[in-house]
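Asks: sequence unavailable; structure follows:
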């Protein structure tokens, strides 16, 4: 007995950014599992539904919301506590998804999981699917997992600013806001920062006032916002535009590239 699981990168949610492989995968799905993260991000579910309606050519699919477990105050945790909290969060998400798969498709069918950007980059879906597969295997159900890549926010950021992610022969480093201040060094080359809820780059202004920043929020969506310039000069504008997006949406997804000059 087996259930097919398609983990599909959907970019920003713009149908124009879907690959042909992604469109074919979406059309093969019976049930889409989407994380219900409560009212603040409810329109993310709507965006997924609108995307599917735009490219799926039949009406046999349906959406099932899986309540997302509480994550907790990550900013207050040290490295060890943060890692432990994430492990527990992933384990509970996996349990809930395994239950949803059993309940909604039984022992046969095709489940779809839509991933913003690309599943390979700072996304927990594949880890959750792997853990859910272990739980279901114990009950005699195998998951056949296929991963379809998508356009990442990093790719969109570079395209919108008409720049590369690295300079000639130089490296590019991808990290998170949580790690940025501890590990930043100009020798890293261009640095892409993701999952930065507090604009940690502000902590680099004093030591690196000439850093250049390419910032983007809601990339690919109608309320897309872009800022480029010297970090020390444009940081207030970035904060203001970020706050405006959050006030209008209730959430904001942004990323940025730091380039030493």
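Replies: All right, it came through fine. Source: prediction; values computed, not measured. Residues are numbered from 1 along each chain as shown.
Asks: can we go C-alpha only for contacts and neighbour counts from here?
Replies: OK.
Asks: show me the strands in this protein, by range?
Replies: 2-9, 31-36, 62-67, 110-115, 142-148, 172-176, 190-194, 212-217, 225-230, 254-259 (DSSP state E).
Asks: mind putting those strands into JSON lines with mean neighbour count and distance to residue 22?
Replies: Listed next are those as JSON lines, based on neighbours: other C-alpha atoms under 10 Å; distance: least, C-alpha to C-alpha, whole Å:
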{"stretch": "strand 2-9", "mean neighbour count": "22", "distance to residue 22": "6"}
{"stretch": "strand 31-36", "mean neighbour count": "20", "distance to residue 22": "14"}
{"stretch": "strand 62-67", "mean neighbour count": "14", "distance to residue 22": "17"}
{"stretch": "strand 110-115", "mean neighbour count": "24", "distance to residue 22": "10"}
{"stretch": "strand 142-148", "mean neighbour count": "17", "distance to residue 22": "6"}
{"stretch": "strand 172-176", "mean neighbour count": "16", "distance to residue 22": "25"}
{"stretch": "strand 190-194", "mean neighbour count": "24", "distance to residue 22": "24"}
{"stretch": "strand 212-217", "mean neighbour count": "23", "distance to residue 22": "23"}
{"stretch": "strand 225-230", "mean neighbour count": "18", "distance to residue 22": "26"}
{"stretch": "strand 254-259", "mean neighbour count": "23", "distance to residue 22": "23"}
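Asks: take the one below as the second:
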């Protein structure tokens, strides 16, 4: 039966790939990648670089397909995401059926780690539930942007005994709440920091682990505008940006 490796590849540095991921990649016959357009061509480029670097001495196929369009300003966010996942499931099914023979291994190279704000595993389960193409799959963890952010700033994620919350920019609009601890914010397409305590400490990073890495840290009230400026300039320069930040409340 066909087999799929879902491999976490870290945040853009080919050296983030684990030895386990490396061994799986070396046994892969076809690597599947979704093309998100010219603005994000660099994301495909990193995946190609990883394959060219680590799949040595054996032929493999790099299969690209256009990512289905997604409603970025939906009236109902949950419905829009479900529709997008359904379209992706149909696409994955077609790619696997057409480009992977019954006795071959395929791979999806997932930015960061497949367990954290990524849809690949849910979509593969939807493909299996459709019952039209069969395969087994395994999951190989990767370095998350959360880990890369802490390493780049040389900090622990939390104070002693305190919790860490991981959320999205959309959820951050509801505020941080009264609980102690740190908050890691991902998928914030337009960080405005409105309504947040200016005395929060922020550690921000973009393009983590790559030669283009950008870092800013300090009191939120002092560096918020700098982060927005640096972010806007970087996005205009590269055509895309992946960033993340940690918010830490003042010490008791």
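Replies: Looks like it arrived, so ask away. This is a predicted model, so every value here is computed, not measured.
Asks: circling back to that earlier point, for the strands of the first structure, give me TSV that also has distance to residue 158 of the first structure.
Replies: Listed next are the strands of the first structure as TSV, based on distance: least, C-alpha to C-alpha, whole Å:
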stretch	distance to residue 158 of the first structure
strand 2-9	18
strand 31-36	28
strand 62-67	32
strand 110-115	20
strand 142-148	21
strand 172-176	12
strand 190-194	10
strand 212-217	8
strand 225-230	11
strand 254-259	8
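Asks: and of those strands, who's closest to residue 95 of the first structure?
Replies: strand 62-67 (10.6 Å; C-alpha to C-alpha).
Asks: mean shift between that closest one and the second structure?
Replies: Its matched residues in the second structure lie on average 1.2 Å from strand 62-67 of the first structure after superposition (mean C-alpha distance after the TM-score superposition for the first structure).
Asks: kindly report the same for stretch 82-99 of the first structure.
Replies: Using mean C-alpha distance after the TM-score superposition for the first structure, the mean distance for stretch 82-99 of the first structure is 0.5 Å.
Asks: which residues does that stretch contact?
Replies: 33, 66-72, 74, 124, 127-129, 131-133, 135-136 (C-alpha atoms under 8 Å, 6 or more residues apart in numbering).
Asks: change it to 6 Å
Replies: With contact meaning C-alpha atoms under 6 Å, 6 or more residues apart in numbering, stretch 82-99 of the first structure is reached by 128, 131, 132.
Asks: before we move on, what about stretch 205-219 of the second structure?
Replies: Counting by C-alpha under 6 Å, 6+ apart, 11, 12, 13, 199, 200, 201, 202, 203, 204, 242, 243, 244 sit against stretch 205-219 of the second structure.
Asks: please apply the same query to stretch 50-66 of the second structure.
Replies: For stretch 50-66 of the second structure, using C-alpha under 6 Å, 6+ apart, the contacting residues are 14, 26, 29, 30, 31, 32, 33, 34, 35.
Asks: and the two most separated of these?
Replies: 26 and 35 (22.6 Å).
Asks: closest one to residue 161 of the first structure among the strands of the first structure?
Replies: strand 212-217 (7.0 Å).
Asks: can you map out the helices along the first structure?
Replies: 20-27, 42-55, 79-105, 125-137, 153-160, 177-183, 231-249 (DSSP state H).
Asks: JSON lines for the ones you listed, including mean neighbour count?
Replies: Shown next, in JSON lines, are the helices of the first structure (neighbours: other C-alpha atoms under 10 Å):
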{"stretch": "helix 20-27", "mean neighbour count": "17"}
{"stretch": "helix 42-55", "mean neighbour count": "16"}
{"stretch": "helix 79-105", "mean neighbour count": "17"}
{"stretch": "helix 125-137", "mean neighbour count": "18"}
{"stretch": "helix 153-160", "mean neighbour count": "19"}
{"stretch": "helix 177-183", "mean neighbour count": "15"}
{"stretch": "helix 231-249", "mean neighbour count": "16"}
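Asks: same list, those helices, but as CSV with distance to residue 7 of the first structure please.
Replies: As requested, those are arranged in CSV below (distance: least, C-alpha to C-alpha, whole Å):
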stretch, distance to residue 7 of the first structure
helix 20-27, 9
helix 42-55, 14
helix 79-105, 13
helix 125-137, 8
helix 153-160, 17
helix 177-183, 26
helix 231-249, 26
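Asks: closest to residue 169 of the first structure out of the ones you listed?
Replies: The closest of these to residue 169 of the first structure is helix 153-160. By C-alpha to C-alpha, the value is 17.3 Å.
Asks: now do the same contact list for the residue nearest the centre of the second structure.
Replies: Most central in the second structure under C-alpha atoms, centre = their mean is residue 111, positioned 4.1 Å from the mean C-alpha point. Residue 111 of the second structure makes contacts with 9, 10, as judged by C-alpha under 6 Å, 6+ apart.
Asks: map it onto the first structure.
Replies: When the first structure is aligned by TM-score structural alignment, the residue opposite residue 111 of the second structure is residue 116.
Asks: just to revisit the earlier point, of the helices of the first structure, which approaches residue 144 of the first structure most closely?
Replies: helix 125-137 (8.8 Å).
Asks: ok, residues contacting that closest one?
Replies: 90, 94, 98, 143.
Asks: what's the closest of the residues you listed to residue 182 of the first structure?
Replies: Using C-alpha to C-alpha, the contacts of helix 125-137 of the first structure come closest to residue 182 of the first structure at residue 90, 25.5 Å.
Asks: and the counterpart of the closest one in the second structure, how far is that from residue 226 of the second structure?
Replies: In the second structure, the residue matched to residue 90 of the first structure (TM-score structural alignment) is residue 85. Residue 85 of the second structure sits 35 Å away from residue 226 of the second structure, going by C-alpha to C-alpha, to the nearest Å.
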